[in-house]
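Asker: okay, here's the prediction I keep looking at, along with the sequence it came from:
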Amino acid sequence: MTVTKIKSHEEFEKLSCSGKPMVIDFWAAWCGPCKMISPVFEKLSNEIDGLNFVSVDVEDPNFGLQEHGIRAMPTFQIIENGVKVAEMVGADQVKLRVCLLPYLHPPFSFLFKSFLNAVNCKPLKTNRPSFVF
């Protein structure tokens, strides 16, 4: 699978409600860490079939960025059924892989989410299991 470049909020909404979880890379062309993590994100898109991998240029004026709460780049978010369930800020490929573990091995996702909770990841304020790294 490849990374889909999102150009509009309408595209984003369509993918986020497609029924398949989505991981988003919010990046900027001038961001050095974004450039470093981009090949890792691309590689992960080929390793994990259970997610839509998308990228959003934070400087694209056609995308309504404010509602996603992006304050630093790169920021990665996981969306399930239109709801943000996880977020990671920074270019740490180990943290990114850990964040995606539940999707790499779905039968064991409850164990991974328990592990993430045990290592003191902050849950997002939703009624679903979710984490901030």
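Answerer: It's in.
Asker: use CA for all of it now, contacts and neighbours both
Answerer: Noted.
Asker: pretty sure residue 33 contacts residue 75?
Answerer: No. With contact defined as C-alpha atoms under 8 Å, residue 33 and residue 75 do not form a contacting pair (10.5 Å).
Asker: okay, now the one to match up with it:
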Amino acid sequence: MSSQTAAAEPVHVESRDQFEELTDEGIVLVDYWADWCGPCKMLEPTVEELADEVEDLLVLKVDVDEHQALAGEAGVRGIPALQFYADGEEAERLVGVQEKGDLLRVVESLQ
């Protein structure tokens, strides 16, 4: 897959293979969430804004109910959880509702 250049809608992860392929290069924000999670719903607009506004950032959404094994292997113990990847390596992890500015600072530090 080629590097992302334009901002886009978040991608809902459907499989482990897709997850591994999409986190392999560039800057990727992975949002672990669940439909029943109130804080996840509070964070969702912020994550969507980042996906829409920040070039060269790919946003993935992983439903922890649908992908329990993937979330477990990633060490996710509480949601919402945000993992930032830079060229296939985890670079940062945040848990809980976050301010947009804090997320932007992480992305900028990875660019």
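Answerer: Right, received. Where do you want to start? Quick caveat: nothing in here was measured; it's all calculated off a predicted structure.
Asker: still on that earlier bit, can you list residues touching both of residue 33 and residue 75 of the first structure?
Answerer: Common neighbours of residue 33 of the first structure and residue 75, using C-alpha atoms under 8 Å, 6 or more residues apart in numbering, are residue 90.
Asker: aligned partner of residue 80 of the second structure in the first structure?
Answerer: In the first structure, residue 80 of the second structure lines up with residue 74, judged by TM-score structural alignment.
Asker: pretty sure its match is touching residue 36, no?
Answerer: No. Here residue 74 of the first structure does not reach residue 36: they are 9.9 Å apart, not a contact under C-alpha under 8 Å.
Asker: between these two, who's got more neighbours?
Answerer: Comparing residue 74 of the first structure with residue 36 by other C-alpha atoms under 10 Å, the one with more neighbours is residue 74, at 26 against 14.
Asker: gap between the more buried one and residue 63 of the first structure?
Answerer: According to C-alpha to C-alpha, to the nearest Å, residue 74 of the first structure stands 16 Å off from residue 63 of the first structure.
Asker: check residue 38 of the first structure too.
Answerer: On the measure of C-alpha to C-alpha, residue 38 of the first structure and residue 63 of the first structure end up 20 Å apart.
Asker: quick check: neighbours shared by residue 74 and residue 36 of the first structure?
Answerer: Common neighbours of residue 74 of the first structure and residue 36 (C-alpha under 8 Å, 6+ apart) are residue 91.
Asker: all good on my end, thank you.
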